[in-house]
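**Student:** What follows is a predicted structure for the sequence shown.
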Amino acid sequence: MVLNSVKETGVLVVGAGPSGLALACDLARRGVHALVVERAAALFPGSRGKGLQPRTMEVFDDLGVVDAVLAAGGPAPVGMVWRGGERQGEHRLFDVPEPTETAPYTTPWVIPQRRTQEILLARLRELGGDVTFGTAVTGLTQDADGVTAELSTGGTVHAAYAVAADGGRSTLRRALGITMAGESVGPHPMLVADVRVPALDRDHWHMFPAADDSGLYAALCPLPGTQDFQLTAQLPAGATPDLSLDGVRGLVAARTHLGADDVTEVRWSSDFRPRAALADRFREGRVFLAGDAAHVHSPAGGQGLNTSVQDAYNLGWKLGAVLRHGAPDSLLDTYEEERLPNAARMLGLSTRIHRGEARRGAATQQLGIGYRDASLAAETREGLARDALRAGDRAPDGPCGAGTLFDAFRGPHFTLLAVGTDAELPPPDGALLHVHRIPPYEPYGKGLFLVRPDGYVGWAGEDARGPAEYLASLDLKQP
């Protein structure tokens, strides 16, 4: 589809990466039309962001794509260390707890980034949306009523809001004058490629430490649902990566026991300099930054794509509240308030893992991310135990009637959960508020919990008037 005239939309999303597609899906199910424009002619073709963390799997559950993601991927394989062509034994990259009632997804899930994006695009099309490929934003202005974007096709788009989800080198971020401060997290450039290596078994994530004291390494990770491996390799400082078939073959032969001819195909290849960078703000008027446009991570620890998807999940319900439920524009200020500090923490974690200063563990699963100190967290109880669930925390899963709490939460609505209390509850309010009552449940204790559309507790207390007062403070109305 080519845009060559004036078009009106609720939200202009610039970039069809994971954050842009997830945001468009979330908006579409809320009845908010998003026009997604992508400079490239097609979706990203490589495997780069291949690891999905448990919290992202929960987001995908809510967005209706988790079954497709589970079918297309697989658990992260156990590492196998090689030296001198001999297997040295297995190496576990991270600790993986068993699934529980409160957290049904605990295993990092490996799926090529291209498949994640294909699944999100298919879901967007199911919801009535699409992506306009081969279209870049060449100019953007904004006023009190919206934004106007000029497109490379010669068309113009008017939107209430725009979201820059156009990657670490974001054109839109630069045009807005938003700076991104960062640092290199290591001196070595990296090569990443999707390769075919039939001679190598697909039961392990194969790791090849340097044979000398250079510290350089290579690794080959089997990609579920494909015949490919993802090759990652550190290169000497100052080296210029050779991304050609012969260059990748030569690198594999030099770093592993495999021969150059064992690499039968290079399906995609790229290079990058590992760095950590964070935008100084995530909002400029009616334009928001999301994903790599707002924060750039080292790939170590698998935080970049996951943090990006959760940016979209946080912003989506707030844009929906403003555009569909009449909430004030000031609600959108909480996007930066909540996401910027969390992005900063995840950047620090990625950098420490890259430098070998931290291990992949509970923090990388992102289940502990929360917004307790943010303005939307209203905790009205006193004397709580240190480990008690509080407003601002992720709402745990658990049994609810014939299903689960995640079943109850699924959708664009708020959920009022009454746990072990006979308090009189307000009636459900159409698409805005669903109400459920369950017996006492240890992860929650007892009380009333108003769960936001993104699965975090917004209000917690015992006074049945509190949830209505909280929603009234947001000034939400039925569309």
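**Tutor:** That came through fine. Residues are numbered from 1 along each chain as shown.

**Student:** CA atoms for contacts and neighbours, from now on please.
**Tutor:** Fine.

**Student:** Correct me if wrong: residue 300 contacts residue 354.
**Tutor:** Yes. Under the criterion of Cα atoms under 8 Å, residue 300 makes contact with residue 354 at 5.1 Å.

**Student:** Second structure for comparison follows:
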Amino acid sequence: MASLAVDKVVKVLISGAGPSGLVLALSLRKNGIPVRIIDKELGPRLGERGAGVSARSLELHKILGTFPDVYGDNRKPIPWRRDYDPLDGHKIVKTFSMVPISEPTIGIPHGSPIFLGQNHHERILRSHLAELGTTVEFGTELLNFTQSENEVNVETIHRTPDGKEEVSQSTASWLIGADGAHSAIRKTLGLEFLGETIDSIALAFGDFKISGPPRKFLEQWGDVKTRFTFTRPSAQDPDVLNFMMAGDINIEEILSSSKATTEAFYNISGRRDIIIEDVIWSSKYRPNIRMVNKLRVGRVFLAGDAAHCHSPTGGQGLNSSIQDAFNLGWKLALVEKGHASESLLDTYAEERLPVIAEMLNKTTELLKHSPLAGKAAPPRSQADNIRADMSQLGVTYRGSSIILQKATNAGLIQNIGYNKASVDAAQPGDRAPEAPGLVDVSGNTFSVYSLLSPSRHTVFIFSGGYSGEDLDRISGLVRQQPVDTVHGVLVHSAQTTPADNCKFEKLLDEKGNAHATYKVDGPCIVIVRPDGVIGARVDDPSGVAQYFKTVFQDHV
């Protein structure tokens, strides 16, 4: 019988150590918030699973400090796809790129997605979390919880590989359900998971362990009108090949044993020259296209697959989960520190739900025209148009209640969601563009994203046109905000020289990159949120006070 233990109070309890849970935990720890993160699995999950990392996710990794590991030496671009003759698995029919190629620019230096197996992605996040003193408690499952006005009481059970069990009770200020599509927390909250399961589509998927030369392409064999198989090489492990089989197949029989899975692949592909040594993991999958209509109930939140799940087309699951976590993290940190009202937390759903809804529509459209639906691909231009949005660089929060939009730019306001103009418009609600070549007085160089932090807002003051009195006023407004929550940076061109007594960090925009990517042609103040989103863009210093009054409300 399980023993009962009583744990101490924790600030934030996160159930689920997938990408959303890990990113949220790391974001909160970077804000100095104590976190406990649990996962019912006995150890890290096997398998590549969601391997595509979008351009926007790469930018968020820069802010989080994990970019060098994510975009390290083992990174791989999305491979080209190679389709074979249904009657001859050795005969190549066509080879092509599945994703639009994005050449690097000053504002978007990493515009193309990369492949990083989810198992490796999560390992990187766990490593950075461990450096901050937080480790994932594997083998620990949330059994139930109740909440009051000020806390959440939880009961968990910890299981060890040798079968021992221990039940514990603890209290948290906040509970986060990042526990996947079958979320126990979502079900306990009684939230509807609106949408559909597409029963007409079912597939077997998993990872093979192979020997011999590594595969270099995304490869498809068979006939999409009958049965086919699709494989993807691992970006990090040359002996791992991710597979998917669909169509007129008996999935239960295929997954009954490693031998049956291997034989099914050979029968469809005709490629016995690909030597399969083992099946690392496998599972049955049906597309679920669902989302909640709430992301918060009191002191409990949902993020990632617990809040939305969708077809695998478009590679939006992992990346949307990361954006969920980043959006919630800085807001929850401000509230927990007492710098902002709890009403700030309502903007998590306000900003994320419209994006999720539109994402589901886009990925479902891709699914309808995919081999999984037994149909030929849509016209290339139509597919590329949809896939271009999969970079998530065009995700915008324009129109959010905490985004400050100048009245003169009212015509630019659009609904929260995807907006192609927001990729590089540098308007309030849009992503903050990158800009290299900022130089301090000692000759050190920076980029915009190297100055951003998950624990503070960054105020960029483009100095041209501001008097010394104006800068003193802006400095005073920045200093009025809660300690360590706002960092001011004065960006000046070679033609302007800031006063010696300027109280901001002073950086020379040596080649004009920042002025160009932010489209600055006069006095301008750009406030970038901790999640890399432009919260305000104003010319009058009073806009600084107006924006932060909205975020911090009466806590300044």
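**Tutor:** Received, thanks. Remember, it's a predicted structure, so these values are computed and weren't measured experimentally.

**Student:** got the residue ranges for the strands in the stretch 51-200 of the second structure?
**Tutor:** For the stretch 51-200 of the second structure, applying DSSP state E, counting those that start in this stretch gives strands covering 52-53, 76-77, 81-85, 88-96, 114-115, 137-138, 140-147, 152-159, 165-177, 194-197.

**Student:** so which of the ones you listed comes closest to residue 354 of the second structure?
**Tutor:** Between residue 354 of the second structure and these, the shortest gap by Cα to Cα is with strand 194-197, which sits at 14.0 Å.

**Student:** which residues of the first structure does that closest one align to?
**Tutor:** Counting by TM-score structural alignment, strand 194-197 of the second structure falls onto residues 181-184 of the first structure.

**Student:** which outside residues touch the matching stretch?
**Tutor:** Residues outside stretch 181-184 of the first structure that contact it (Cα atoms under 8 Å, 6 or more residues apart in numbering): 273-280.

**Student:** distance from that stretch to the second structure after superposition?
**Tutor:** Aligned to the second structure and superposed, stretch 181-184 of the first structure gives a mean residue distance of 1.8 Å (mean Cα distance after the TM-score superposition for the first structure).

**Student:** distance between that stretch and the chain's centre?
**Tutor:** Stretch 181-184 of the first structure has its C-alpha centroid displaced from the chain centroid by 21 Å (Cα atoms, centre = their mean, to the nearest Å).

**Student:** Okay, and whichever residue in the first structure pairs up with residue 229 of the second structure sits in which element?
**Tutor:** Under the alignment (TM-score structural alignment), residue 229 of the second structure pairs with residue 218 of the first structure. In the assignment (DSSP states H and E), residue 218 of the first structure maps to strand 217-222.

**Student:** what span of the second structure lines up against the helix or strand just after that strand?
**Tutor:** Scanning forward in sequence from strand 217-222 of the first structure by DSSP H and E, the next helix or strand is strand 228-234. Alignment of strand 228-234 of the first structure against the second structure: residues 240-246, by TM-score structural alignment.

**Student:** For the second structure, which segments count as helices?
**Tutor:** 19-30, 55-64, 67-70, 118-131, 184-189, 251-254, 258-269, 317-336, 346-368, 380-388, 448-451, 468-479, 513-517, 542-552 (DSSP state H).

**Student:** highest average neighbour count across those helices?
**Tutor:** Mean neighbour count, computed with mean count of other Cα atoms under 10 Å, is highest for helix 19-30 among the helices of the second structure, reaching a mean of 27.

**Student:** Give me the mean distance between it and the first structure.
**Tutor:** Mean for helix 19-30 of the second structure is 0.4 Å (mean Cα distance after the TM-score superposition for the first structure).

**Student:** Strand 165-177 and that helix, what's the angle between them?
**Tutor:** 80 degrees (axes from the mean of the first three to the mean of the last three Cα atoms, to 10 degrees).

**Student:** got the angle for helix 19-30 of the second structure vs helix 55-64?
**Tutor:** Helix 19-30 of the second structure runs at 30 degrees relative to helix 55-64, counting by the same axes, to 10 degrees.

**Student:** Please name the residues that touch residue 129 of the second structure.
**Tutor:** Residues near residue 129 of the second structure by Cα under 8 Å, 6+ apart: 22, 25-26, 29, 135.

**Student:** Show me what it lines up with in the first structure.
**Tutor:** For residue 129 of the second structure, the aligned position in the first structure is occupied by residue 124, per TM-score structural alignment.

**Student:** in the second structure, which residue is closest to the centre?
**Tutor:** residue 322 (2.2 Å; Cα atoms, centre = their mean).

**Student:** Out of the helices of the second structure, which gets nearest to residue 146 of the second structure?
**Tutor:** helix 184-189 (9.4 Å).

**Student:** Report the mean deviation for the closest one after fitting onto the first structure.
**Tutor:** Between helix 184-189 of the second structure and the corresponding residues of the first structure, superposition yields a mean separation of 0.5 Å, by mean Cα distance after the TM-score superposition for the first structure.

**Student:** starting at the chain centroid, how far to that helix?
**Tutor:** Relative to the centre of its chain, helix 184-189 of the second structure is centred 22 Å away, using Cα atoms, centre = their mean.

**Student:** just checking, what packs against it?
**Tutor:** Contact partners of helix 184-189 of the second structure among helices and strands, from 3 or more Cα pairs under 8 Å, 6 or more residues apart in numbering; DSSP states H and E: none.

**Student:** ok, 10 Å please
**Tutor:** Contacts defined by 3 or more Cα pairs under 10 Å, 6 or more residues apart in numbering; DSSP states H and E place helix 184-189 of the second structure against strand 140-147, strand 165-177, strand 296-297, strand 300-302.

**Student:** In the second structure, what range does stretch 276-285 of the first structure match?
**Tutor:** Using TM-score structural alignment, stretch 276-285 of the first structure pairs with 289-298 in the second structure.

**Student:** how about that stretch: buried residues?
**Tutor:** 289-296, 298 (16 or more other Cα atoms under 10 Å).

**Student:** I figured residue 36 of the first structure was touching residue 12, is that so?
**Tutor:** Yes. Using Cα atoms under 10 Å, residue 36 of the first structure is in contact with residue 12, at 6.2 Å.
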